[in-house]
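>>> Let's see this in three dimensions:
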Amino acid sequence: MTTRNELRLLPWSGPEGKPCYLSTDDSDGHMSRLADNIEAVQIGMAAELLQQAREILDNEDAELEALRLLATALTAALRDALRVATSRGHLLAAREPPRS
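Reported below is the predicted structural model:
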């Protein structure tokens, strides 16, 4: 049986916002590749959003609504980036050889 430390946290949520995990020994399987691709898209979107945030924040005349939308988008991007970082951290820890 696979332990929780060996499960991969997927870059999407399940019902009611609960985390989804993948149990597989095949890091090149369909679900693993799908998760890898979604993570890459999420990180790419976060990079684009960061550039947009710089532009909006550099504009001293930015409207409150634009700032609210920016904060909402940044919150979602940060959530996704943290999920990717957590998932990758668990993957790295699971692959480390046991310490003697």
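
>>> alpha carbons only for contacts and neighbour counts from here, please
Noted.

>>> Can you give me the buried ones in the longest strand seen in the chain?
Across the chain, the longest stretch assigned as strand under DSSP state E is strand 8-13. Buried positions in strand 8-13, judged by neighbour count with 16 or more other Cα atoms under 10 Å: 8-12.

>>> The structure of the following sequence is requested for comparison with the preceding one:
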Amino acid sequence: MTMSNELRLLPWTGPDGKPCFLSTGDSDSYMSRLADNTESVQLGMATELLDRALDMLVTDTEPDDLSLLAKDLTGALRDTLRVATSRGHRLATPE
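Coordinates of the predicted model:
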């Protein structure tokens, strides 16, 4: 049985919005690789969104566009924090 501090926080939530965890010691398992790929995509999307936000903030942007930008940035920040939390927990776990 895997200890609770060995659970990996996955980069997505369940249908009810609660965190999902993976219990495996195999970093090359299908689910581990899927989580790694999803984290990579999320971080890449956050980078692109940040670039778009920087461009929008130096031009005249409609309030509705700024509202959508804030919503998108909030989602990207949520995903990025989840990735950072997950990776931080894995760093703290002794091999």
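
>>> rewinding a little: with distance to residue 70 of the first structure added, can I get the buried residues of strand 8-13 of the first structure in CSV?
Shown next, in CSV, are the buried residues of strand 8-13 of the first structure (distance: Cα to Cα, whole Å):
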residue, distance to residue 70 of the first structure
8, 30
9, 27
10, 25
11, 22
12, 21
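
>>> Of the residues you listed, which is the nearest to residue 39 of the first structure?
Of all the buried residues of strand 8-13 of the first structure, residue 11 has the smallest distance to residue 39 of the first structure: 6.2 Å, by Cα to Cα.

>>> Go ahead and confirm the closest one touches residue 84.
Yes. Shown here, residue 11 of the first structure and residue 84 form a contact pair, counting by Cα atoms under 8 Å, at 6.4 Å.

>>> Show me the residue at the heart of the second structure, geometrically.
Most central in the second structure under Cα atoms, centre = their mean is residue 79, positioned 2.8 Å from the mean C-alpha point.

>>> so which helix or strand takes in that one?
Using DSSP states H and E, residue 79 of the second structure maps to helix 63-92.
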